[in-house]
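**Student:** Sharing a model that was predicted from the sequence below.
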Amino acid sequence: MIDFKDKVVWITGASSGIGEALAFEFAKLGARLILSARREDELKRVADLTKLPELDLMILPFDLSDTKNASGLTAQIINKFGRIDILVNNGGYSQRSEAMETSIDIDRQLMEVNYFSYVSLTKAVLPYMKRQKGGQLIIISSIAGKFGFFLRTSYSAAKHALHGFFDSLRLETEKYNIKTLIVCPGKIKTNVSNNAVTSSGEKHNEMDPSHENALSAEECAKQIITGIRKSKEEIYIGGKEILMVHIRRFFPKLFAKLVRKQNPY
């Protein structure tokens, strides 16, 4: 059983949704937290709710669309805590637009936030994990990283890229006792659909009906913790939609028929 007490955990996208729920779960287990997202006021709200003392907490706001200073951000954490035991790459946003109507600039931005930021932060953290002879990378992907879907072209592409990079990285870094868990949530009740970008670059600003009664972010966070404790390399979290991953693998023709009948929302 992994003991999370006093482990130093850096969570991106910690101001809401799965990131916020993970902050609460890790806090309950005695971890020391670094909370990152764009909105400092929301990070402070989450920090207050964790009830952690200032000694065990750090608010580190930044925008995932610009991670050129990843090494500087990491150095700030090392200066305070001396180590980073767990990096949770969670921040990002989704998409609700057809490829033909979406500008290449929006495609690039989706890739920058949902893929390159994860790679950039990971590369900044890895030397410290190597030096301390261990660490854990938590990569929040999606079932959209396992198969494509309507209105998710670049979002799905970014999630697919995460699997290629971090499956490969796992093999390269396990000799340093660095573990990698890729998490593939399905439909989770968060603001992901509200915050999804449209073809114009504006927010979708609607909760998808399929997310209204979906699994809670709190339950998702608990299952992620369980996945870490069981040393899993990849886990799927959600409802019936998770079955599509297995159907695609074992019954590709059936999958092709079923996926075309799904509501994009």
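**Tutor:** The structure has been received and is ready for your questions.
**Student:** Please count neighbours and contacts with C-alpha atoms only from this point.
**Tutor:** Fine.
**Student:** With adjacent residues omitted, what lies nearest to residue 170?
**Tutor:** Spatial nearest neighbour of residue 170, chain neighbours left out: residue 180 (5.7 Å); criterion: Cα to Cα, 6 or more residues apart in numbering.
**Student:** so who does the one you found touch?
**Tutor:** Neighbour list for residue 180: 136-139, 166-167, 170, 233 [criterion: Cα atoms under 8 Å, 6 or more residues apart in numbering].
**Student:** ok, which stretches of the stretch 51-200 of the chain are helices?
**Tutor:** For the stretch 51-200 of the chain, the helices defined by DSSP state H, counting those that start in this stretch occupy 70-81, 104-111, 117-131, 153-173.
**Student:** Tabulate those (CSV), appending distance to residue 218.
**Tutor:** Below are the helices of the stretch 51-200 of the chain laid out as CSV (distance: least, Cα to Cα, whole Å):
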stretch, distance to residue 218
helix 70-81, 26
helix 104-111, 26
helix 117-131, 23
helix 153-173, 22
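**Student:** With distance to residue 144 and mean neighbour count as new columns, can those helices be given to me in JSON lines?
**Tutor:** Listed next are the helices of the stretch 51-200 of the chain as JSON lines, based on distance: least, Cα to Cα, whole Å; neighbours: other Cα atoms under 10 Å:
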{"stretch": "helix 70-81", "distance to residue 144": "26", "mean neighbour count": "16"}
{"stretch": "helix 104-111", "distance to residue 144": "14", "mean neighbour count": "16"}
{"stretch": "helix 117-131", "distance to residue 144": "17", "mean neighbour count": "19"}
{"stretch": "helix 153-173", "distance to residue 144": "5", "mean neighbour count": "19"}
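**Student:** what's the longest strand in this structure?
**Tutor:** Criterion DSSP state E: the longest strand present in the chain is strand 178-185.
**Student:** and the angle from that strand to helix 117-131?
**Tutor:** Strand 178-185 runs at 150 degrees relative to helix 117-131, counting by axes from the mean of the first three to the mean of the last three Cα atoms, to 10 degrees.
**Student:** Report the inter-axis angle for strand 178-185 versus helix 153-173.
**Tutor:** Going by the same axes, to 10 degrees, strand 178-185 makes 160 degrees with helix 153-173.
**Student:** for comparison:
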Amino acid sequence: MSNKIVWITGASSGIGAALAESFAREGARLILTARNLEKLKGVREKCLNYTNECDVYAADLSLSSDIEQVVKKVQERHKVIDVLVNNAGMSQRSLAKDTSIDIDRKLMELNFFGAVYLTKLVLPGMLNNQSGHIVAVSSIVGKFGFPLRSAYSASKHAIQGFYESLRAELAFDNINVTIVSPGRIKTEISKNALTERGVKHGEMDPGQANGMDADACARKIIKAIKADKKDVLVGGKELMMVHIYKYLPALYNKMVNKINSK
């Protein structure tokens, strides 16, 4: 990754911040985007211990106008993006019956359309260079449904479908596409998840509190990118749910039906 230009979204905390520091250790030239500029600056300071170049841009990636503006700024400075990591996202902790369609749309706008639109604006440069790597950070609930995460799971299923299709379309353009599906990673995502009222959940899920460290997750993601993995699961024993869903659907249904979602 030395001297590669790597653009990471959702880089102010969690997996995104850990990825930024890990890429910096590899000698990458970084572009970091998130809504919170002050937090981004804090991540940049850590990254500059390992790399000479780390630009930060504040943007709300649920807004098309913000995406267009940040792409314009980045392209004024960089003609080529070697690796685009679509990591920005938000989770949910609410029952579908209690959740307004506005919250469903908000999650889809950030988790799905934000990633897709940014990819579409960066892709022409990659095609022109016949080189690049696009990374989509999904979730294991992009592989199966799960209580209290209906819109979040839907957005990640959509990510899976879009980027699998894109990978096939780019098969002969020397552009790689990696879909990363994390399980329980020790980040603030459950605290920042939206409730049915559209406010932050404010609580750490017990399973997530004991999950994989974000730095370890970032190292596994970079390893997968280097190896040009197409689809990679990252996490602990919770990843077994993916295989249970696929090969033992009756057991999967029994397990999720027991989860207290009231």
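**Tutor:** Received it, and whenever you're ready, just let me know what you need. Not measured: the values here are computed from a predicted model.
**Student:** about what we covered before: mean per-residue distance, the longest strand of the first structure to the second structure?
**Tutor:** Compared with the second structure after fitting, strand 178-185 of the first structure has a mean deviation of 0.5 Å; criterion: mean Cα distance after the TM-score superposition for the first structure.
**Student:** Out of the helices of the stretch 51-200 of the first structure, which is closest to residue 31 of the first structure?
**Tutor:** Among the helices of the stretch 51-200 of the first structure, helix 70-81 comes nearest to residue 31 of the first structure, with 11.7 Å by Cα to Cα.
**Student:** Now do that closest one against helix 117-131, angle only.
**Tutor:** With the same axes, to 10 degrees as the basis, helix 70-81 of the first structure and helix 117-131 are set at 50 degrees to each other.
**Student:** In terms of secondary structure, what does helix 70-81 of the first structure contact?
**Tutor:** Helices and strands touching helix 70-81 of the first structure, by 3 or more Cα pairs under 8 Å, 6 or more residues apart in numbering; DSSP states H and E, are helix 117-131.
**Student:** In the second structure, what stretch matches the helix it packs on?
**Tutor:** Aligning helix 117-131 of the first structure against the second structure (TM-score structural alignment) gives residues 114-128.
**Student:** Report the contact partners of residue 131 of the second structure.
**Tutor:** For residue 131 of the second structure, the contact set (Cα under 8 Å, 6+ apart) comprises 82, 173-175.
**Student:** need the contact list for the most centrally placed residue in the second structure.
**Tutor:** The centroid of the second structure falls nearest to residue 87 when counting by Cα atoms, centre = their mean (2.5 Å). Shown here is residue 87 of the second structure, whose contacts under the criterion Cα under 8 Å, 6+ apart are 8-11, 15-16, 115, 136-138.
**Student:** Okay, the aligned partner of residue 105 of the first structure in the second structure and residue 203 of the second structure: tell me how far apart.
**Tutor:** In the second structure, the residue matched to residue 105 of the first structure (TM-score structural alignment) is residue 102. Using Cα to Cα, to the nearest Å, residue 102 of the second structure is found at 22 Å from residue 203 of the second structure.
**Student:** Residue 234 of the second structure now?
**Tutor:** Separation of residue 234 of the second structure from residue 203 of the second structure (Cα to Cα) stands at 23 Å.
**Student:** between these two, who's got more neighbours?
**Tutor:** Between residue 234 of the second structure and residue 203, counted using other Cα atoms under 10 Å, the more crowded position is residue 234 (22 against 13).
**Student:** so the more buried one touches residue 213, yeah?
**Tutor:** No. Counting by Cα atoms under 8 Å, residue 213 is not a contact partner of residue 234 of the second structure; they are 10.8 Å apart.
**Student:** Turn the contacts of residue 180 of the first structure into JSON lines, columns for distance to residue 263 of the first structure.
**Tutor:** Formatted as JSON lines, the contacts of residue 180 of the first structure follow (distance: Cα to Cα, whole Å):
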{"residue": "136", "distance to residue 263 of the first structure": "36"}
{"residue": "137", "distance to residue 263 of the first structure": "33"}
{"residue": "138", "distance to residue 263 of the first structure": "30"}
{"residue": "139", "distance to residue 263 of the first structure": "27"}
{"residue": "166", "distance to residue 263 of the first structure": "30"}
{"residue": "167", "distance to residue 263 of the first structure": "30"}
{"residue": "170", "distance to residue 263 of the first structure": "35"}
{"residue": "233", "distance to residue 263 of the first structure": "30"}
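**Student:** residues in contact with the counterpart of residue 12 of the first structure in the second structure?
**Tutor:** The alignment partner of residue 12 of the first structure in the second structure, by TM-score structural alignment, is residue 9. Residue 9 of the second structure makes contacts with 16, 32-34, 85-88, as judged by Cα under 8 Å, 6+ apart.
**Student:** Could you point out which of those residues is nearest to residue 243 of the second structure?
**Tutor:** residue 87 (23.9 Å).
**Student:** Could you measure from the aligned residue in the first structure for that closest one over to residue 203 of the first structure?
**Tutor:** Matched to the first structure by TM-score structural alignment, residue 87 of the second structure sits across from residue 90. For residue 90 of the first structure, the distance to residue 203 of the first structure (Cα to Cα) stands at 19 Å.
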